[in-house]
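>>> I'll drop the sequence and a predicted model, then ask my questions.
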Amino acid sequence: MSRARLRLAVLSFAVAGGGIVLGARLFELQVSEAAVWSAARGDNLRRRHWLPALRGTIEDGYGVVLATDESLFVLQLTYRGLRRRHMSASLLHLDRFLRDLAAVTDQSPDPLAAVPLAFAGPPARAHAAADALLAMPVRWLHRGSGLAKRLRSVLRFYAFSIVHAVDAGRHPSASSLAVAFDAAHVDPPPGSVGQCLGDLMAQNSLREALHAHLSAGLADLDRLAALLGNELALPRSTTETGEPRGGLRQWLDALDGRLRVRARARVAARGNGDGDARSGALMRLARSYGGSLSEAANDLVVRLDERFALEKAPFRVAGPVPFDTVVALVVGRSEHYPGFSVGEEVRRRHPRTEPSGMPYRWLGAVRAGAALQRRDDEPRFLIPAPEGLDEPSALERRVHIDDHEWQLWKQQLEERARRSGQLAARRGFDGLERELDSVLTGRLGIREVLRDRGGNEREVVRHVDAQRGQDVRLTIDARLTDAMLKALAEQGAEYGEAKASMVLLDVHTGDVRGMAWIPERTTNERGISLQFRINTSARSWYTPYPGSVIKPFMAYEGLVTGAVSGDFKECTGSRYRGVLGCGCRWKGQTPSVANALTFSCNTYFAQLGERLQEAGVRRALTRFGLLATSADYERPFGLRIERPSAVPKSRWSTMHRAIGYGWRIAPLWLACGYSGLATGRRPFPRLVQGVDDHDIAPRPPTDLGLDAAHAATIRAAMARVPKVGTARKSGLSRWPICVKTGTAEVNYGNANNAWIAGWLPARAPRFAFCCVFWQVPKGVHGGAASGRAVARVFERIEADPVLAARYPLRGGD
């Protein structure tokens, strides 16, 4: 076979092999991966924008707004637009590029300024940089300059963009100016940029026009900076701490620095083997430009690409911004403020706050895209269903989306809408915002548009308006809660870092009127100060034992069962059975249930517990709703309250449990239990009294069927507590009140839980309350700590005419 025939055969085999490979690839794309690429095509032609939904308003029981959503105007910046279209920003980045270029190659133009340019620098430096650009040898813009293609393209982009800003209309764009330059100069031309491009643009006064345009751009920035002030929160890098603030120019420099640090970090991560597929693609792209790049030049190219990619995201400059000044200045004036835009933002506002200025902590927080564990019976997040998309429109037919592609797109829309909608949603993170999230959360709106291949919107396919969430009216009185917070803070100041909680409710309806706890802030293990959000009114604290506040329920059970009959050992102040101590003032007196309650005698109730046994002690608490199994437990609507239960510790004997050890009972449940003891009917706590225009009626109280004589005995004994008993130093004897104190030793006897609970007025009960100071110093008792805090609240109620009218503390007795 001749050499020519051999070459022809090899060429034929190569062409046939290439055809087979091409056919196999086409088959893979058109058949095997048809679904993937069809869905991708449909997604590229469509864009979906979520429209934010306002959450419902939360009001207290007297119409005071506690939390509401408001739409705000925020000023945003897409840095890419500023860098490419604002002359001062283009000069700044051209100067930086030339400095970086000088560090990686010996052949490069000189920088535009002696020191690096900055947005916050004097205007004279920017004007000097413009002169330096015009004086730059124009040969550096030519393809024969010796620079790598990618590096030369960046230099040409900045130079032609800056000069074209003053073009009189001869060239429609900077790229057309570059094409005209290449067509006019086959070989590298002599002279400067100003001379060459001035002649090309027929611009006789290029320098004057350039300086005038630069001055106008700087004046526009100054005008916007004056409106924004000098208190903008500056963007921070990951290594900076604190909250630096400054004006618009400082903000731009800070953002520029942050983007520069992040771009370098991405390049470094790729160098350490942590890069992704995109970074590898950028490296291959960089090597493809200009043939052989040095390692340093290659890193510069990749760093530029990473930086340009980071600039595409919008950054929040300030918000809220006033409509009649900032918004009116920026909107519709993109030629003066390139990259700047005004967006709409929805945020949660709290018109009424705690005395400290923070929102009421039981309200909770709202976060965008909060990932939460939802209960099975709780409604899922609501988004508009992809309805009305059964048939493609005429425009969709024109862009050749066939029926199969249409169905694939619809299926993927439903799945992606769930994921992206969850990220766009604003959800309750904790507190009432989370518990009532299904009520407060509105329905997101959606705007879907069809775009052509150029990315231009051609048709609005679907527009669904957002629906506002439902408003909620609580039973809580913000004014009373403020009084409780101040009283707890004043009393807690005596014990240093005090933890305390207090709750007050209506004995007949169970309406929670006040709920408060301290501290307002706490420090985590890393030393960071955080809001203390654990609602200790509805959740018991660590080592939560209620102590002697459960003795009235044990006394009633003893009266009903007859366990109080017979002889009881007299209290001597020594340890009963060598285990349980008693420090009451009722020593050497004839044992009786009334005196034991008044003076809180541990010796008497330890013996009573032994007589009642475990079943009787549990029955005493269950009767008043202070012990519940998981099967019969029901939470109030909108309130995450802990189920009252026993602490499973074998060391707690029956006599310990009879005096309040070994139980986990939240203050709110104790207040309900005392309401039942006061009226004979135990209410169910209610926190939400209405949603929109619908009232939520209180649940009928549970009739306890109390024996009138036995209940009267308990009430009479509790009425003596603030006068001669364990609360005699609390100051509560000024009001007609029935109370019981409790002091439970915790932390191995080194601290106390100081409790008090009761109701008032004594003979015509209206309000029940419970207060506890957790882990106060040893020697501080319930009457001294919690009793005085309750007295402070009552003093504030009577000193405030509004509260005095809402909460009559003395009437009826």
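Perfect, thanks for sending it.
>>> going forward, measure contacts and count neighbours with C-alpha atoms only.
OK.
>>> Name the residues of the lengthiest strand in the chain that are buried.
In the chain, assigned by DSSP state E, the strand with the most residues is strand 65-78. The neighbour-count check on strand 65-78 (16 or more other C-alpha atoms under 10 Å) flags 65, 66, 67, 68, 69, 72, 73, 74, 75, 76, 77, 78 as buried.
>>> take the one below as the second:
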Amino acid sequence: MRNSLQSQWLEPEAPTYGWLDHPGQRLRVLLLIFLLPSLVIGYRLVQLQVSRQAEFTRVFEATTTRIVEIPARNGRILASDGSLLAVDEENFELWVHYRWLEEPPHPDWLKRQANSRLSRRQRRDDKQVAAMTTTLLDERRQQWERIARITGVSKEELDQARQSVQTRIERMKQAVLEKQNQQQPVTAQPTRSIQPARSVAEESSSHTVTAWLGWGQKLWQEFQYELTTPPPRAENGPLILAEELEAQRVLETLPKEAADEILAHPELYPGLEVRVRHHRTYPARQVASHLLGVRTPLREEEALDRAKQWPQGDPLDYRMGDALGRSGLELAYDAQLRGLRGLKRLTLDRRGQIVEEVITREVRHGADLYLSLDVEVQRTAEALLEQALLPDVIDAPGNSSTNDVDNPQKPIRSASPQGGSVVVIDVRTGQVIAAASAPGYDANVLTNPSATEWAQLTGDVRRPLYQRVTRMALAPGSTFKPLTAIAGLEAGMKAQSAIECAGYLDQPQRDRCLIFRHYGVGHGSTDLSDALCQSCNVYFFKLARMLGPSPLVEQARQFGFGQLTGIDLPFEQSGHLPSPQTNSARHPWYPGDTLGLAIGQSRLQVTPLQMARFMAAIANGGELLTPRLKTDQGPLLVTSFAETTGETTRTNVRKPSLAPQTLKEVRHGLYRVVNDAQGTAYKTVRLKEVEICGKTGTAEAGSGVADHAWFAGYAPASQPRYAIVVVLEHGGSGGKEAGPIAREVIRRMHQLGLIPSGSLAKNDD
């Protein structure tokens, strides 16, 4: 080299220079060694700051969306005077984020909460972190003390509710862990690729570049192993359920004052939410409970069935737990009453703050339903029925006050009825004024009955859940005789034509009148008016024998017997109208069936509502109306849904073809039933304030059981407005048991002004 020693005796060799021997070259190489990484680093910085900046800032700018439901209330049901019969009440619930109720608090959550309140420098100070953690624990304790104070719930009850939630979630977490351990397959660890060992000579003789390539290959193999082989999870590895990151319900009922306090001061109640749930209530309790029906939560299997029925989405947006109409008006008008929940889309930043709020579906509250029902008349009818169902009470001997028209006391009862019904309808429109069924029940109980309450209702032999207005089909007894009279008059019989009644038809032991069974005498010479007034069976037996069954059946069909009335209530029964055309080998038609049909016996069965519609047709001149509970007229006008609009107060009016004189003769006989001294309802139904027309009926129910008691009529006599029917199942005598109830209902209607005074004019019919 240039600085090596040179001998004076030796010939100097010619100098040889390498490209790195020159100091300048070495400096250039050194500069290049430092410059190239700097250029790479600079390029990377520019790339990160400019071209790829969005990829890293997206984390901070990222937002999440959440759909929030806006609760909707179902429509109210109101009576004709605007009083509430069914309404959704707001029920506030207290929901708490799981981490705020967990005890002891989750350490990671507690650490994050403490760090969020400290600066970066303070986070490195263990003392300050510990002090902030203590402060957080104190705030949690004070928060639960405030909750106990404003809600009126004891601290012990709150702790029990928190513990219940925590126990439930911990059990869920344990079940998930056990399931994962059972499903995790046992796989053998892959064998790492190991290079064969080489000798020292071979290693020392290998080139330096080859050595570096070998080490690179080993590093690549290690990297591939780490990529393809997931690290084994520890047995107690972190598992977080979705429920641990959400709010949980702690109190099902939160006082409104407490809800307002929490909503007004969210900074004092972190982690708390107040949610609104609508609960169906029936303020009138037992009043019209059978008509109103009930709403109960939708079950899981029902929700699945609705999802299959409407794969594109339930038009009423029913979900599991939503209250669905099950019976009565709640079921019949479920589409109208059902409220459709709204939807709101919230956009949240990474800190959970709301940055945007958009209503995606407006909330639609259910439309109100107005009824023609008069609450006072309904309450009076139900009270009278409940009194009639009490155990037998025998009046003192010689007490004749029950025959005094001015004395509303109940007469001596011959039996204890099993159930009863009262129906009052407007003879001009068919609107139902009252429809009582007894025994009754509190409609609020059925929304969420306890096991004891449900057992009491279903175990009662009187069947309090049974809707008797439209479903109880019984033999009508003598209340059917006006139909037989119509059939005779339409067949050409003269109302003044007399028929001799000896008290029995052919034999003294059968086909008799009640007067013959009691006194051994008959009614003598009897015309149509006398037969209706005194309820002469023999007259109608002979009339039926002359007519045959066909005219009776045809007229019964004309007046809707054996058919649905079409009232806006579900599960209505059509009753049964026997006919020779529908007889069979099992039930052949005998001559006695014709006689029984003439007096409302045989296999004939009618509902109280069918009989009320029949009486309304007699009163209004022969128009057979469709009974309705819903009315478009109310204290407030509401917008009905498309499927319920366009209704009128007179729907599906049908008028049988009758001679003008026919109904006049029948109305005269019904007037005498109540207002003639020989009438079967004279002592128990007649009122001084209002003239009443009607017919009593005592229908045989079979040997060994009491008869069914009926009264069917209308008032006032001169200008009829309302038809009324009273039925007591196994109640005994119609005149003694059902008649007084009808009288008291009409008396109450007169007091309320529904039937005005001055209706004492003589009946022109």
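Sure thing, it's come through. The structure presented is a predicted model; accordingly, all values stated were derived computationally and were not measured.
>>> returning to that earlier point: right, and out of the buried residues of strand 65-78 of the first structure, which lies closest to residue 560 of the first structure?
Checking these against residue 560 of the first structure by C-alpha to C-alpha gives residue 66 as the nearest, at 46.1 Å.
>>> which residues in the stretch 401-550 of the second structure form helices?
443-447, 451-459, 468-471, 481-490, 514-519, 528-534, 537-547, 549-558 (DSSP state H, counting those that start in this stretch).
>>> which residues touch the spatially most central residue of the second structure?
What sits nearest the mean C-alpha location of the second structure, by C-alpha atoms, centre = their mean, is residue 295, with 2.2 Å. Applying C-alpha atoms under 8 Å, 6 or more residues apart in numbering to residue 295 of the second structure gives the contacts 280, 323, 324, 325, 326, 327, 330, 331, 447.
>>> Am I right that residue 66 of the second structure sits in a strand?
Yes - when DSSP: H, G, I helix; E, B strand; the rest coil is applied, residue 66 of the second structure is found to be in a strand.
>>> How about the secondary structure of the closest residue to it other than its chain neighbours?
Once flanking residues are discounted, residue 66 of the second structure sits nearest to residue 346: 5.2 Å by C-alpha to C-alpha, 6 or more residues apart in numbering. What three-state DSSP gives for residue 346 of the second structure is strand.
>>> wait, what's in contact with residue 346 of the second structure?
65, 66, 67, 68, 354, 355, 356, 357, 358.
>>> quick one: which of the residues you listed is nearest residue 683 of the second structure?
For the contacts of residue 346 of the second structure, with residue 683 of the second structure as the reference and C-alpha to C-alpha as the criterion, the closest is residue 68, at 67.1 Å.
>>> hang on, the earlier thing: could you measure from the counterpart of the residue nearest to the centre of the second structure in the first structure over to residue 669 of the first structure?
Under the alignment by TM-score structural alignment, residue 295 of the second structure pairs with residue 366 in the first structure. The gap separating residue 366 of the first structure from residue 669 of the first structure is 28 Å, by C-alpha to C-alpha, to the nearest Å.
>>> what does stretch 606-623 of the first structure correspond to over in the second structure?
Stretch 606-623 of the first structure maps onto residues 541-558 of the second structure, going by TM-score structural alignment.
>>> all strands of the stretch 651-800 of the first structure, in order?
All strands of the stretch 651-800 of the first structure, identified by DSSP state E, counting those that start in this stretch, fall at 663-664, 681-682, 688-691, 694-695, 702-703, 738-746, 751-760, 767-777.
>>> do you know which of the ones you listed lies nearest residue 536 of the first structure?
When the strands of the stretch 651-800 of the first structure are compared by C-alpha to C-alpha, strand 767-777 sits nearest residue 536 of the first structure, at 9.2 Å.
>>> Figure out how far that closest one is from the centre of its chain.
Chain-centre distance of strand 767-777 of the first structure: 31 Å, with C-alpha atoms, centre = their mean, to the nearest Å.
>>> What helices and strands are in contact with that strand?
strand 499-506, helix 667-679, strand 751-760, helix 786-799 (3 or more C-alpha pairs under 8 Å, 6 or more residues apart in numbering; DSSP states H and E).
>>> Mind putting the ones you listed into a markdown table with distance to residue 688 of the first structure?
Converted to a markdown table, those look like this (distance: least, C-alpha to C-alpha, whole Å):
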| stretch | distance to residue 688 of the first structure |
| --- | --- |
| strand 499-506 | 13 |
| helix 667-679 | 15 |
| strand 751-760 | 22 |
| helix 786-799 | 23 |
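>>> quick one: which of these is nearest residue 561 of the first structure?
Of these, nearest to residue 561 of the first structure by C-alpha to C-alpha is helix 667-679, at 16.9 Å.
>>> returning to what we had before: name the surrounding residues that touch the longest strand of the first structure.
Contact with strand 65-78 of the first structure is made by 54-60, 311-323, 327, 339-353, 359-360, as judged by C-alpha under 8 Å, 6+ apart.
>>> got it, and stretch 714-727 of the first structure?
With C-alpha under 8 Å, 6+ apart as the criterion, stretch 714-727 of the first structure contacts 552, 555-556, 594-595, 597-600, 678, 728-733, 736-741, 762, 782-784, 787.
>>> and if we set it to 6 Å?
Under the criterion C-alpha atoms under 6 Å, 6 or more residues apart in numbering, residues 594, 598, 599, 728, 732, 733, 738, 739, 783 lie in contact with stretch 714-727 of the first structure.
>>> Tell me which two of the residues you listed sit farthest apart.
Across the contacts of stretch 714-727 of the first structure, no pair lies farther apart than 594 and 732, at 19.4 Å, counting by C-alpha to C-alpha.
>>> Give me the more crowded residue out of the two.
Using other C-alpha atoms under 10 Å as the criterion, residue 594 of the first structure and residue 732 rank with residue 732 on top: 24 against 18.
>>> can you tell me which residue in the second structure aligns to the more buried one?
Aligning on TM-score structural alignment places residue 732 of the first structure opposite residue 686 in the second structure.
>>> With residue 669 of the first structure instead?
So, by TM-score structural alignment, residue 669 of the first structure is matched to residue 610.
>>> now do residue 430 of the first structure
Residue pairing (TM-score structural alignment): residue 430 of the first structure is matched to residue 327 of the second structure.
>>> Leaving out the residues flanking it, which one is nearest to that match?
Nearest non-adjacent residue to residue 327 of the second structure (C-alpha to C-alpha, 6+ apart): residue 293, at 4.5 Å.
>>> who's in contact with the one you found?
With C-alpha under 6 Å, 6+ apart, residue 293 of the second structure has these contacts: 327, 328, 329, 330.
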